[in-house]
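**Student:** requesting a structural model of the entry that follows:
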Amino acid sequence: MTLEAIKELIITQLEQQTESILKQWSTHQGTSTNYFYIDNLLPVALVDEIYMAFPKEGDGFHKRKSFREQKSTFAALANSSAILSDITKAFQLPEVVEKISSLVGMKALEGDPTLYAGGLSMMFKNDFLNPHIDNSHDGNRKRYRRLNLLYYVTPEWMLENGGNFELWDAKVTVPETIIAQFNRLVVMETNNKSWHSVSPVIADNARCCVSNYYFSEISPNGLEYFHVTSFTGRPGEKWKRTVGVVDNFLRNNVAKALKTGRGKGLINKE
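**Tutor:** Next up, the predicted model:
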C-alpha cells in the first residue's frame, strides 16, 4: 500500500469518527489533559504487516534505561522497512496534520520530519515510562510541542499486559488508563501540565508503537517557557519523587545553559 493510500485511510477514519473525537476532547474525566482515541484506524491486514516489520528483539533500537524510564526507540527511517517508514511519515503529511489540527481547534500546527523524541517505540517485559511532562520544544527550540500521537500495533494487547498509556491528574495521584490496543490511535495535547506515563509491561511480547509529535510557534498557554522532559515517581514511589525534583532541576538548568538536549543525535535525517 502506498503512502498516499495510508494517508487517505487515516483522514477517512478521522472524518467518520469526528463526533466521537470532539466529545472525547471536551468531556474527559480524571485528567485536565485533552485527548481522544479512535479504534480500527487502518485495515487489519495492513496493521499486521506493520507489526511484523518491527524487529522482535529490538535490534537496532536505542535502549533507554534509568530510574525515569526503560524503553527502546528508533527514528532513522532510512534504515527501517518501507512499511514502518510509510506509517510514520503518513502522520507527518500536511493533510493529516491539518485534519487533526482542525479537529482539536489548534492553529498553525506543523509536523516534525526529524522525529525528535518520536519515531518507533518498543517496550519489552518490565519496561516502563514514569509520569512525566514532555520536553517543551522541538530539537531546535524554535517551536512548542503541542500534540503527541501514539499508534499501537501489537495484536491482542489487553489491560492485563501492562504497557498501557496513562494520563494523570494535576497532583499525579490517580491515572486514567487507555489500553495500548491493537490498531488504536491516541492523540493528546502536550503542555507543561500534561502528566502522562506508560505502566510497566507484564507480557512477554513487545508493545509496539508508532509515535509522532506536532509543534507550533504558539505557546500552549500564550506564555514563553522552556523545560526538559521532567519526571516524577508513581504514587508510593517517594524516593523517585524526591530524586525527580532534583534531577529535573539540574537537567533543566544544564539544558538552558548549554543548549543541549538528550536524543538530538537520534533524529531522522532523511
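
**Student:** contacts and neighbour counts: CA atoms only from here.
**Tutor:** Noted.

**Student:** the stretch 101-250 of the chain: strands as residue ranges?
**Tutor:** Using DSSP state E, counting those that start in this stretch, the strands found in the stretch 101-250 of the chain span residues 119-123, 128-133, 144-152, 165-168, 175-178, 184-189, 196-198, 207-216, 230-231.

**Student:** turn these into TSV, including distance to V246.
**Tutor:** Listed next are those as TSV, based on distance: least, Cα to Cα, whole Å:
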stretch	distance to V246
strand 119-123	27
strand 128-133	14
strand 144-152	24
strand 165-168	21
strand 175-178	24
strand 184-189	26
strand 196-198	19
strand 207-216	27
strand 230-231	10
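
**Student:** what residues are up against F54?
**Tutor:** L84, C208 (Cα atoms under 8 Å, 6 or more residues apart in numbering).

**Student:** closest to T31 out of the strands of the stretch 101-250 of the chain?
**Tutor:** strand 165-168 (5.4 Å; Cα to Cα).

**Student:** next, the buried residues of that closest one.
**Tutor:** F165, E166, L167, W168 (16 or more other Cα atoms under 10 Å).

**Student:** what's the closest non-adjacent residue to D134?
**Tutor:** Sequence neighbours aside, T229 is the residue nearest to D134 in space, at 4.5 Å (criterion: Cα to Cα, 6 or more residues apart in numbering).

**Student:** shouldn't the one you found be in contact with I133?
**Tutor:** Yes. If you go by Cα atoms under 8 Å, T229 and I133 touch, sitting 5.7 Å apart.

**Student:** neighbour count for these two, which is higher?
**Tutor:** I133 (20 against 17; other Cα atoms under 10 Å).

**Student:** surely the more buried one touches S194?
**Tutor:** Yes. I133 lies in contact with S194 (Cα under 8 Å); the separation is 5.7 Å.

**Student:** past the host helix or strand of E19, which element shows up next along the chain?
**Tutor:** Per DSSP states H and E, E19 falls inside helix 18-27. Per DSSP H and E, the first helix or strand lying C-terminal to helix 18-27 is strand 35-38.

**Student:** one more sequence to fold, the one below, so I can look at both together:
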Amino acid sequence: MAFIPSKSDDSLAIDPQVAKTLGQDLTAQYEAAEPFPHIVIDDFLPRSLIDYCLDHFPVALDPDGRAFDRDQERYKQSFNPDFLDDANLRALFYAFNARPFVKIVENITGIKGLIPDPYFMGGGFHEIGRGGHLSVHADFNHHKLMDVERRVNVLIYLNDDWKDEYGGQLELWNEDMTEKVKSVVPLANRCVMFTTTGDSYHGNPNPITHPEGRTRKSIALYYYTSTWDEDKVSKTTQFKNRPGTEDRTDWHVRTQELLTEYLPPVLARPAKKAASRFIR
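**Tutor:** As a prediction, this is how the structure comes out:
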C-alpha cells in the first residue's frame, strides 16, 4: 500500500481530509535524523504513477530543460514539467504543488507555510546517464523571482532493480565534510525528503555504472517559505569536495562570489563577466 493514497489509479488525487494528518507521526523521526533533518519513505506513491512516469519519461530537452556536463555535474539533464507532452504527467506535477501534497510535506517536516514553486526552477524530472554524477553540494537558498527562501527538497526515485554497485546513491554528509553519514540507493518509489540549509550537504557523486546503460531517473520538488529578508546572503549551489577523492573545486562560482563580496557593484559586474570567460 502506498504511503500517499490516491482516489484514482491514473492521477494523484489526495483526499484533503487524509492530508490533514498524514505524516504527523513521522515528524519526530524526521527532526532527529542525522546529519540534518530528513526521512526516507518507500512505496511513497501509488505504483501505477511510478510506472506511468517510467513509460512516458521525456526523451528530448524542452525549451526550459537543461543539460550539464562539467566536473561537478556530469551527464545530467532536467526537464521542466510545463513542457511535458503528456497531460497526465503535467497534472501529476501540478498535484505536487497543490495544497493536499504540500500539507503532507508540512506534516512530515514540521515546517509550516510551505510555498510550492509554480516555475519549477531546477525541479521536475531529472536524469543522469552512464558515467554521470552530481557532486556533493548545498542547494541554492533563494528563489529570486518569488523572493522566498528554500526550505525542503522532495526527491522521488524511478529506478527499478537498482543495486548499490550501480552507483548514483544519494549521500548525506556532515557539516564539516568529514563523514558520509548516510547513503541511499535510488530505488523506484523511494522518497527522500530533507531540510535544505547552507550546511545540508548531499549529492550522488558515485558515477552511474548500470551494466545495461540505464539512466538514473528521479523527480525533484522544492518548497519554500516567505522567510527571506535582506540580511540573508543569496547563494547559488555550493559544491564541496569529499576528503580523499578527486572531486574538483567549482572555481567559477567561488570566483564570482569573491568578486561580489569584495568589490563594489560597479566594479564587480565587469569583473565577473571577464572572469567567466576564463574560469569554468
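
**Student:** among the strands of the stretch 101-250 of structure 1, which comes closest to S81 of structure 1?
**Tutor:** Across the strands of the stretch 101-250 of structure 1, closest to S81 of structure 1 is strand 119-123 (Cα to Cα), at 11.7 Å.

**Student:** tell me how far that closest one is from the chain's mean position?
**Tutor:** Centroid separation for strand 119-123 of structure 1 versus its chain: 9 Å, with Cα atoms, centre = their mean, to the nearest Å.

**Student:** orientation of it relative to strand 207-216 in degrees?
**Tutor:** Interaxial angle, strand 119-123 of structure 1 versus strand 207-216 (axes from the mean of the first three to the mean of the last three Cα atoms, to 10 degrees): 140 degrees.

**Student:** so strand 119-123 of structure 1 matches what in structure 2?
**Tutor:** Using TM-score structural alignment, strand 119-123 of structure 1 corresponds to residues 124-128 of structure 2.

**Student:** check stretch 143-152 of structure 1 too.
**Tutor:** Going by TM-score structural alignment, stretch 143-152 of structure 1 sits over residues 148-157 in structure 2.

**Student:** what do I133 and S194 of structure 1 both touch?
**Tutor:** By Cα under 8 Å, 6+ apart, I133 of structure 1 and S194 have no common neighbours.

**Student:** just the helices in the stretch 51-200 of structure 1 please.
**Tutor:** 82-90, 94-104 (DSSP state H, counting those that start in this stretch).

**Student:** quick one, what contacts the closest residue to S199 of structure 1 other than its chain neighbours?
**Tutor:** Distances taken as Cα to Cα, 6+ apart put G163 closest to S199 of structure 1, at 4.8 Å, once the chain neighbours are dropped. By Cα under 8 Å, 6+ apart, the contact list for G163 of structure 1 reads M123, D127, F128, A180, V198, S199, P200, V201, I202, R207.

**Student:** likewise H56 of structure 2?
**Tutor:** By Cα under 8 Å, 6+ apart, the residues touching H56 of structure 2 are D86.

**Student:** apply 10 Å and report the result again.
**Tutor:** If a contact means Cα atoms under 10 Å, 6 or more residues apart in numbering, then H56 of structure 2 has L84, D85, D86, N88, L89 as its contacts.

**Student:** burial measure for the closest residue to P131 of structure 1 other than its chain neighbours, as a count.
**Tutor:** Leaving aside its chain neighbours, P131 of structure 1 sits nearest to S197 (4.4 Å; criterion: Cα to Cα, 6+ apart). Number of residues near S197 of structure 1 (other Cα under 10 Å) recorded here: 23.

**Student:** contacts only, for the residue nearest the centre of structure 2.
**Tutor:** By Cα atoms, centre = their mean, structure 2 has its centre lying nearest to A220, at 4.5 Å. Taking Cα under 10 Å, 6+ apart, we find A220 of structure 2 in contact with 78, 93, 120, 122-126, 153-157, 191-192.

**Student:** map it onto structure 1.
**Tutor:** In structure 1, A220 of structure 2 lands on S211 (TM-score structural alignment).

**Student:** please report how far its match lies from Y151 of structure 1.
**Tutor:** Plainly put, S211 of structure 1 is 6 Å away from Y151 of structure 1 if you go by Cα to Cα, to the nearest Å.

**Student:** burial-wise, tell me which of the helices of the stretch 51-200 of structure 1 comes out on top.
**Tutor:** Stretch with highest mean neighbour count among the helices of the stretch 51-200 of structure 1: helix 82-90 (a mean of 20; mean count of other Cα atoms under 10 Å).

**Student:** same for it, what does it pack against?
**Tutor:** helix 3-16, helix 44-53, strand 119-123, strand 207-216 (3 or more Cα pairs under 10 Å, 6 or more residues apart in numbering; DSSP states H and E).

**Student:** which residues touch it?
**Tutor:** The contact list for helix 82-90 of structure 1, computed with Cα under 10 Å, 6+ apart, reads 1-10, 46-47, 49-54, 75-80, 92, 96-97, 111-113, 115, 118-120, 151, 210-212.

**Student:** generate a PyMOL selection restricted to the buried subset of those.
**Tutor:** Buried subset of the contacts of helix 82-90 of structure 1, written as a PyMOL selection, criterion 16+ other Cα under 10 Å:
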select buried, resi 3+6+7+9+10+46+47+50+51+54+75+76+77+80+92+96+97+111+112+113+115+118+119+120+151+210+211+212
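
**Student:** one step back: got JSON lines for the helices of the stretch 51-200 of structure 1, with distance to I218 of structure 1 too?
**Tutor:** Output for those, formatted as JSON lines (distance: least, Cα to Cα, whole Å):
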{"stretch": "helix 82-90", "distance to I218 of structure 1": "23"}
{"stretch": "helix 94-104", "distance to I218 of structure 1": "13"}
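
**Student:** and of these, who's closest to E19 of structure 1?
**Tutor:** That would be, of the helices of the stretch 51-200 of structure 1 and by Cα to Cα, helix 94-104, which comes in at 9.7 Å.

**Student:** show me what contacts Q256 of structure 2?
**Tutor:** By Cα under 10 Å, 6+ apart, the residues touching Q256 of structure 2 are A268, R269, A271, K272, K273, A275, S276, I279.

**Student:** counterpart of it in structure 1?
**Tutor:** Under TM-score structural alignment, Q256 of structure 2 pairs with R251 in structure 1.
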